[in-house]
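K.L.:
Return a 3D structure for these sequence lines:
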Amino acid sequence: MAITATADLGNSRTDEAFSTAKKCITLFGAIGAITLATVAVMAFAGHETTPFMWIRGAILPALAPVLLRIADRAAGGEYKAFDRIRAVSTVMPIAILGVDLIPGVCPAWYAVLQGLSALAVLPIAFLTRTKAMATAFPKP
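P.N.:
Have a look, this model is predicted:
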């Protein structure tokens, strides 16, 4: 059974926050797709690519539809989905950037593109911690 918000869900601030969150997730997916396409072009042109670049390049844009679904459920008032999107938007940028900063894991151009996709998700972490969201989603 889903726990739904009762206070301010549906007001202009929460609607705007979820709209912005969905745009950020779409941007995250688009940058991820650009990254994967760049890996493909680099491989086709004879440049070195690694399995890490291919696998991670495919996984991150594939997460975008999942995150959009979670954001939709949160916008519908499901506390569990709201909590999940809040946690993921906080942890994912740190994890992406942390792995990319390990020397030798990936080339600089790849790290920059992945970093841009991570930065696209970061505003969601702030949006989900506003007073309007805290009011709309009181802890069960």
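K.L.:
When you work out contacts or count neighbours from here on, use the C-alpha atoms and nothing else.
P.N.:
Will do.
K.L.:
what residues are up against residue 129?
P.N.:
Going by Cα atoms under 8 Å, 6 or more residues apart in numbering, residue 129 touches residue 86.
K.L.:
Kindly report the same for residue 24.
P.N.:
Residue 24 neighbours (Cα under 8 Å, 6+ apart): 120, 121, 123, 124.
K.L.:
swap the cut-off to 10 Å and go again
P.N.:
18, 30, 64, 68, 117, 118, 119, 120, 121, 122, 123, 124 (Cα atoms under 10 Å, 6 or more residues apart in numbering).
K.L.:
Report how many residues lie close to the second one.
P.N.:
The number of residues packed near residue 30 is 17, by other Cα atoms under 10 Å.
K.L.:
next one: the third one
P.N.:
Using other Cα under 10 Å, the number of residues around residue 64 comes to 21.
K.L.:
Now which of the contacts of residue 24 would you call buried?
P.N.:
With burial judged by 16 or more other Cα atoms under 10 Å, the buried subset of the contacts of residue 24 is 18, 30, 64, 68, 117, 118, 119, 120, 121, 122, 123, 124.
K.L.:
Which of those fall within strands?
P.N.:
With strands defined by DSSP state E, no entry of the buried ones among the contacts of residue 24 lies inside them.
K.L.:
Pick out whichever of these sits closest to residue 100.
P.N.:
residue 118 (10.7 Å; Cα to Cα).
K.L.:
Pretty sure that closest one sits against residue 89.
P.N.:
Yes: look at residue 118 against residue 89 with Cα atoms under 10 Å: they come within range, at 8.9 Å.
K.L.:
and for comparison, fold this next one:
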Amino acid sequence: MDTTAATKTKKTNTTDPALLDTPGARAALGTTRTCITVYGAAATAALLAVVAVAAAGHMVNPFMWTRAALLPLIALLLHRLAASTALGSRPAFERLRTLTVVFPVAIVGVDLIPGVCPWWYAALQTLCVLPVLRVALALRGPALRGAFPKKP
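P.N.:
Purely as a prediction, here's the structure:
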């Protein structure tokens, strides 16, 4: 059985490493990494804000606690997907592309439902997901679209 490099690449769902070693792809992956780090820091700061508000004796509902605790964990998932994407994993690239569009829309959409959370919390969550939207744009740029061409 022939086990050429092309066959191995096909079996492992990875892209050609040379396609990722271009200035555009490196810049897009760097932007992705930086924005996910900023998102993780902002999500952690939002969790600390909820803790501070609760410690000050103000009302914090279970939705706010749950969301504030889960969002930093999502940063870890995004980071892992970004690392796999940087190694050439097409499935990770596709998942990251999907998540970075759906995730911010879901966060902001739920926060806009009247009575779910206070305005300050909705504003804080919106600020947190802005770096994720930047990742969505970077992943849709020509450099990474070229590095992960669509399969026939």
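K.L.:
residues in the first structure aligned with the longest helix seen in the second structure?
P.N.:
The residue-count maximum for a helix in the second structure (DSSP state H) belongs to helix 23-55. Residues 12-44 of the first structure are the counterpart of helix 23-55 of the second structure, counting by TM-score structural alignment.
K.L.:
count of neighbours near residue 22 of the second structure?
P.N.:
Residue 22 of the second structure has 14 nearby residues by other Cα under 10 Å.
K.L.:
From residue 108 of the second structure, how far out is it?
P.N.:
Taking Cα to Cα, to the nearest Å as the measure, residue 22 of the second structure falls 34 Å from residue 108 of the second structure.
K.L.:
can you check residue 21 of the second structure too?
P.N.:
Separation of residue 21 of the second structure from residue 108 of the second structure (Cα to Cα): 35 Å.
K.L.:
who has more neighbours, these two?
P.N.:
residue 108 (16 against 13).
K.L.:
between residue 118 and residue 89 of the first structure, what contacts are shared?
P.N.:
residue 25.
K.L.:
which of the residues in the match of helix 23-55 of the second structure are buried?
P.N.:
Taking 16+ other Cα under 10 Å as the criterion, stretch 12-44 of the first structure shows 13-14, 17-18, 21-36, 38-40 as buried.
K.L.:
Alignment lookup: residue 94 of the second structure to the first structure.
P.N.:
With TM-score structural alignment as the criterion, residue 94 of the second structure pairs with residue 83.
K.L.:
Ok, residue 69 of the second structure next?
P.N.:
That one, residue 69 of the second structure, aligns with residue 58 by TM-score structural alignment.
K.L.:
Now do the same for its match: helix, strand or coil?
P.N.:
Put simply, residue 58 of the first structure is helix when judged by DSSP: H, G, I helix; E, B strand; the rest coil.
K.L.:
residues in contact with it?
P.N.:
Contact partners of residue 58 of the first structure, counting by Cα under 10 Å, 6+ apart, are 32, 33, 35, 36, 37, 52.
K.L.:
Out of those, the closest to residue 140 of the first structure would be?
P.N.:
Distances from residue 140 of the first structure to the contacts of residue 58 of the first structure, taken by Cα to Cα, are shortest for residue 32, at 34.6 Å.
K.L.:
The closest one is in contact with residue 55, isn't it?
P.N.:
No: using Cα under 10 Å, residue 32 of the first structure makes no contact with residue 55, being 11.6 Å away.
K.L.:
Might you report the residue contacts of the spatially most central residue of the first structure?
P.N.:
Geometric centre of the first structure, nearest residue: residue 121, 4.1 Å, by Cα atoms, centre = their mean. For residue 121 of the first structure, the residues meeting the contact criterion (Cα under 10 Å, 6+ apart) are 21-29, 88-93.
K.L.:
Walking through the second structure, point out its helices one by one.
P.N.:
With DSSP H as the criterion, the second structure has helices spanning 5-12, 17-20, 23-55, 62-86, 90-111, 119-139, 142-147.
K.L.:
okay if I get the buried ones among the contacts of residue 24 of the first structure as CSV plus distance to residue 110 of the first structure?
P.N.:
Shown next, in CSV, are those (distance: Cα to Cα, whole Å):
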residue, distance to residue 110 of the first structure
18, 29
30, 15
64, 19
68, 24
117, 11
118, 12
119, 14
120, 16
121, 17
122, 19
123, 22
124, 23
